[in-house]
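Colleague: after the sequence you'll find the predicted model.
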Amino acid sequence: MATEKAPMTKDAARRIQKATAKKYDGKVPKGSWAAKAMSLAAHNENKT
């Protein structure tokens, strides 16, 4: 089993956010995994 983790990308975060928004009537709850994923993707993009 691989132990390396792929960095969160904006595309991946977008897919997570889209699925979450569908579930919650177009809104992404504060502190949700979708919100954290988007923040992490932005952080990873700024790092490069």
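Modeller: Thanks, I have the structure now.

Colleague: hey, let's count contacts and neighbours off CA atoms from now on
Modeller: OK.

Colleague: contacts for the helix or strand where His43 lies, please.
Modeller: Using DSSP states H and E, His43 sits in helix 33-47. Residues outside helix 33-47 that contact it (Cα atoms under 8 Å, 6 or more residues apart in numbering): Pro7, Met8, Thr9, Lys10, Ala13, Arg14, Ile16, Gln17, Thr20, Val28, Pro29.

Colleague: another one to put next to it:
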Amino acid sequence: MSKDDASRIQSAADRHPESDSAQSGFAERAQSAADRSENDDVDTGDDGQR
């Protein structure tokens, strides 16, 4: 998941705080997934090895 994806999810949750997604903590999990994905991109070299 990209940072842009997580940002869109967070914005939607902020606009509709009573929604199931906002109340379930999905936005926080999306941000965490985006952070992990970004870290994976940094750790991986051209050969795909860490």
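Modeller: Done, it's in. As the structure is a prediction and not an experimental result, all values here were calculated from the model.

Colleague: what TM-score do the two superposed chains give?
Modeller: Put the two chains on top of each other and the TM-score (TM-score structural alignment, normalised by the length of the first structure) is 0.67; 38 aligned residues with a Cα RMSD of 2.0 Å.

Colleague: that older thread, which of the contacts of helix 33-47 of the first structure count as buried?
Modeller: In the contacts of helix 33-47 of the first structure, burial by neighbour count holds for Met8, Thr9, Lys10, Ala13, Arg14, Ile16, Gln17, Thr20, Val28, counting by 16 or more other Cα atoms under 10 Å.

Colleague: if I line the two up, what does Asp35 of the second structure land on in the first structure?
Modeller: Structural alignment (TM-score structural alignment) places Asp35 of the second structure against Ala42 in the first structure.

Colleague: what is the neighbour count of its match?
Modeller: Residue crowding around Ala42 of the first structure was assessed by other Cα atoms under 10 Å; the count is 15.

Colleague: separation between it and Lys23 of the first structure?
Modeller: Distance from Ala42 of the first structure to Lys23 of the first structure, counting by Cα to Cα, to the nearest Å: 23 Å.

Colleague: what do you get for Glu45 of the first structure?
Modeller: For Glu45 of the first structure, the distance to Lys23 of the first structure equals 27 Å [Cα to Cα].
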